[in-house]
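S.K.: pasting the structure only:
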């Protein structure tokens, strides 16, 4: 069975600006801490959400292709393990009330 290998690009000035990269495909996912970042979802990308350590994260693909779409959840699960919160529930919708979403 093949396993994807993921790498993480971090911003030393902002721990909420991680980018997950697949080593073997073109998949890239930007990570947002919604309590600290403004987030405007792109209509052309996939967005998923998850709570970990009392923080809500948004995960948005970067230039997603059909071939990479199936690996998005696996990459987010890898990130959840990386931040030592493997039980993160991955959500398809932003769980915040629509009035709380940053515009």
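M.R.: All right, it came through fine. All of these numbers come straight from a predicted model, not from anything done at the bench.

S.K.: Going by C-alpha atoms from here, please, whenever you check contacts or count neighbours.
M.R.: OK.

S.K.: Specify the local secondary structure of residue 21.
M.R.: strand (DSSP: H, G, I helix; E, B strand; the rest coil).

S.K.: also this one, for the comparison:
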């Protein structure tokens, strides 16, 4: 089984923002700590959520294309493991009250 290799770009001005890059594909995932940020998700991208050390994180793709969509969960799992939380549950919706998307 092939394993993707991920790289992490950190924002020197904001320790709560990272970007996960796949070395082998075009996948990029923005990581934002929602406890400190009022970020508005992009409706054209995939958003998933998870808690690391009681902080809620948004994982949002950047210019996602169809062939990379299946690798998003793997990238998020890699990040959770990197942060020392390999058991992090990946959530499909924002769990904060009043932040669920209307269908």
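M.R.: Noted; the coordinates are in hand. This is a predicted model, so every value here is computed, not measured.

S.K.: now residue 75 of the first structure: how far from residue 23 of the first structure?
M.R.: 11 Å (Cα to Cα, to the nearest Å).

S.K.: what residues are shared contacts of the two?
M.R.: Residues touching both residue 75 of the first structure and residue 23 by Cα atoms under 8 Å, 6 or more residues apart in numbering: residue 6.

S.K.: center of the second structure - which residue?
M.R.: The centroid of the second structure falls nearest to residue 59 when counting by Cα atoms, centre = their mean (2.0 Å).

S.K.: That one: what secondary structure?
M.R.: Following three-state DSSP, the label given to residue 59 of the second structure is strand.

S.K.: tell me the contacts of residue 81 of the second structure?
M.R.: residue 87.

S.K.: do that again at 10 Å, thanks
M.R.: If a contact means Cα atoms under 10 Å, 6 or more residues apart in numbering, then residue 81 of the second structure has 52, 75, 87-88 as its contacts.

S.K.: before we move on, what SS does it have?
M.R.: Quick answer, by three-state DSSP: residue 81 of the second structure is helix.
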